[in-house]
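> Turn this into a model:
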Amino acid sequence: MEAIIYIAHGSRRNAANEKFISFIKKVMDSKSKVQVYAFLEHAEPTISQAIGTCLEKGAKVITVVPVLLLPGIHAYEDIPNEFKGYPDIVFRYAEPLGVDEIMVEIVMDRLGAAGLEQKEDEVVLLIGHGSREPEASVEFEIFARCLAGNINVEVHTSYLTTPVFYHEMVEKLAGKRIYILPYLLFFGGYMGKIEKEIRVYDKIIKLCDPVGFDEKLISLIQKRASEVRG
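Model (predicted):
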């Protein structure tokens, strides 16, 4: 018996977790495998609880799908560490969502809804969470270049928790019409924080909606699940 566990980070805000649950149930449309979801932090079911559900249903092979935007410590250390201690179970790991044309489409949708006209005085500032894993920032830069190639506008990257911080980038982009886009699935209090902090700048700034759990992600998550590694 095979199983799939879809793992999200989780939020202290129950409403955000409920959004993920509603979304991931649309991903779990196949009846051929046991499919469950779990949260790394702040909510239940936990990863260990999800593993228990899979084992109770007779699973011997479990595909682990991190529903995360970029690679990082969570994807490469925290989540795999939760699966140690099960010598009789084969675990297969999918990659995070990463760089993909679907992600570009979603971000372009957000920018279009915010009024981006692709003029010379416009610039896009992506805000990621930030990670200690260097690969995360490398992949974020690759994504920014892909996006820039599709919209013919300068695209810059910044972070909430690690340098370069987004407010520093706002200062550097003086004289431009700045479209700020939080590159986040779970955002909660971060949006309020960003809104409050950008009010102090005497600049033309448009805060776009975050990525969130867009339904376009469904096919991408299913694609990542099919590309698993041992």
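> use CA for all of it now, contacts and neighbours both
Fine.
> which residue ranges form the strands in the chain?
In chain order, the chain shows strands spanning 2-8, 34-39, 61-66, 90-93, 122-128, 154-159, 177-182, 205-207, with DSSP state E as the criterion.
> Using TSV, lay out those strands together with distance to E18 and mean neighbour count.
Supplementary listing: the strands of the chain in TSV, determined by distance: least, Cα to Cα, whole Å; neighbours: other Cα atoms under 10 Å:
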stretch	distance to E18	mean neighbour count
strand 2-8	12	23
strand 34-39	11	22
strand 61-66	17	23
strand 90-93	25	19
strand 122-128	22	23
strand 154-159	26	22
strand 177-182	20	23
strand 205-207	24	18
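> Looking at the ones you listed, which is nearest to M191?
Of all the strands of the chain, it is strand 177-182 that lies closest to M191, at 7.9 Å by Cα to Cα.
> Identify the residue nearest the residue most central in space within the chain in space, chain neighbours excluded?
With distances taken as Cα atoms, centre = their mean, L69 lies nearest the centre of the chain, 2.7 Å away. The shortest distance from L69 to any non-neighbouring residue, by Cα to Cα, 6 or more residues apart in numbering, is to L97 (5.0 Å).
> I'd like the structure of this one too, to check against the first:
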Amino acid sequence: MMPACLLVSHGSRDPRPGVAMQQLARLVIEQVQSVGSEIVVDTACLELNPEPLHQQIIKFVRNSAACDKIRLKVVPLFLLPGVHVMDDIPTEVALARQALSQEILIELQPYLGSHSGLELLLAKQFATTTATARILIAHGSRRPGSQTPVETIGKNLGAVNAYWSVPPSLEVKVKELINLGNKQIAILPYFLFAGGITDAIAQVTEKLQLQFPDVDLQLAEPLGASAELADLVWDLIQE
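Reported below is the predicted structural model:
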């Protein structure tokens, strides 16, 4: 069967994540070619796309020159096992399977946040700062248990956890660390790419810096498209 992979992100009105997704797809192809293999890689969005995900999957398969021999792996580029990963994407994949030929194998791979190698990438991001206190801020989810993986990562990296969409907030955690006497605090956004939310996190950080001028708040960059991240995606494709 002809191998193919569809990298699924949330989707955004901000163009930057889409550009980064295309860059990551190219890096994955380069990684595959470096080991002497070939694969077709494309991207799709769960939300904020004119077509629902299952229609994007169907179109991708039917536009393939070898659609009757294709083996498609769908990789969710999500960091937390929230509703999108556990419910929405499996539902969309099931709809695509129903609409396509039985000869076409569609496999739903583990989500990106389940890869243990992410912790090493985050450690490298923290290493770019000089702060002794650390905050790892993720999007968050109201699905029970979805925060557990990032809480574990935070603990392993010596960081406290904050969330954008659910408590505790970045502001609360910054103030807690300041009250404990910390004068240098690193803030790492647990997000794949720069976008609207990371911009908002930067704005909150700037306001907190003005509020606490004697404290050095060091905001790191999100993960970003890199060869290291492409390696992790390739690992998930091969599972």
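> neighbours around the nearest residue to I89 of structure 1 once chain neighbours are set aside, how many?
Nearest residue to I89 of structure 1, sequence neighbours excluded (Cα to Cα, 6+ apart): K60, at 5.0 Å. Residues near K60 of structure 1, counting by other Cα atoms under 10 Å, number 14.
> my guess is K60 of structure 1 contacts M1, does it?
Yes - the pair K60 of structure 1 and M1 passes the contact test of Cα atoms under 8 Å, sitting 5.7 Å apart.
> returning to that earlier point: which residue in structure 2 aligns with the residue nearest to L69 of structure 1?
Aligned against structure 2 by TM-score structural alignment, L97 of structure 1 finds its counterpart in L112.
> Give me the helices and strands touching the longest helix seen in structure 2, please.
What stands out as the longest helix in structure 2, according to DSSP state H, is helix 15-34. The criterion is 3 or more Cα pairs under 8 Å, 6 or more residues apart in numbering; DSSP states H and E, and the helices and strands that helix 15-34 of structure 2 contacts are strand 40-45, helix 227-238.
> T132 of structure 2 is nearest to which of these?
Go through those one by one with Cα to Cα and the one that ends up closest to T132 of structure 2 is helix 227-238, at 25.2 Å.
> The longest helix of structure 2: how far from the chain's middle?
Distance of helix 15-34 of structure 2 from its chain centroid, counting by Cα atoms, centre = their mean, to the nearest Å, is 13 Å.
> now do stretch 212-220 of structure 2
Taking Cα atoms, centre = their mean, one finds the center of stretch 212-220 of structure 2 at 26 Å from the center of the full chain.
> and A162 of structure 2, which of the helices and strands packed on helix 15-34 of structure 2 is closest to it?
Distances from A162 of structure 2 to each of the helices and strands packed on helix 15-34 of structure 2 were compared using Cα to Cα; the shortest belongs to helix 227-238, at 22.9 Å.
> Give me the mean distance between that closest one and structure 1.
Aligned to structure 1 and superposed, helix 227-238 of structure 2 gives a mean residue distance of 1.1 Å (mean Cα distance after the TM-score superposition for structure 1).
> In structure 1, spot the helix with the most residues.
What stands out as the longest helix in structure 1, according to DSSP H, is helix 134-151.
> Tell me which residues of it come out buried.
Within helix 134-151 of structure 1, the residues that count as buried by 16 or more other Cα atoms under 10 Å are 136-137, 140-141, 143-144, 146-148, 151.
> swap in stretch 162-182 of structure 1?
Under the neighbour-count criterion of 16+ other Cα under 10 Å, stretch 162-182 of structure 1 has 165-167, 169-170, 173, 176-182 buried.
> next one: stretch 23-35 of structure 1
If you call a residue buried by 16+ other Cα under 10 Å, then stretch 23-35 of structure 1 has these buried ones: 23-24, 27-28, 34-35.
> Okay, the residue nearest to I89 of structure 1 and I51 of structure 1: tell me how far apart.
11 Å (Cα to Cα, to the nearest Å).
> Likewise for A225 of structure 1?
Taking Cα to Cα as the criterion, A225 of structure 1 is separated from I51 of structure 1 by 17 Å.
> do I178 of structure 1 as well
Applying Cα to Cα, the value for I178 of structure 1 to I51 of structure 1 is 44 Å.
> Counting neighbours, what do you get for the residue nearest to C67 of structure 2 when sequence neighbours are not counted?
When the adjacent residues along the chain are set aside, C67 of structure 2 lies closest to V61, with 5.6 Å between them (Cα to Cα, 6+ apart). Counted with other Cα under 10 Å, residues neighbouring V61 of structure 2 total 23.
> Let me see the contact set for the residue mapped onto V61 of structure 2 from structure 1.
Using TM-score structural alignment as the criterion, the counterpart of V61 of structure 2 in structure 1 is C54. By Cα atoms under 8 Å, 6 or more residues apart in numbering, the contact set of C54 of structure 1 is 3, 34, 36, 62.
> Same check on H156 of structure 1?
With contact taken as Cα under 8 Å, 6+ apart, H156 of structure 1 is in contact with 123-126, 144.
> Shared with structure 2, which of these?
Of these, the ones still in contact in structure 2 (both residues aligned by TM-score structural alignment, their matches' Cα atoms under 8 Å) are 124-126, 144.
> Closest to D88 of structure 1 out of the residues you listed?
Of all those, A144 has the smallest distance to D88 of structure 1: 41.5 Å, by Cα to Cα.
> if I read this right, that closest one contacts I151, doesn't it?
No - A144 of structure 1 sits out of contact with I151 when judged by Cα under 8 Å, with a separation of 10.7 Å.
> For the residue nearest to P17 of structure 2 when sequence neighbours are not counted, the count of nearby residues, please.
In space, not counting the residues next to it along the chain, P17 of structure 2 is nearest to F193; the distance is 5.7 Å by Cα to Cα, 6+ apart. When neighbours are counted by other Cα under 10 Å, F193 of structure 2 registers 20.
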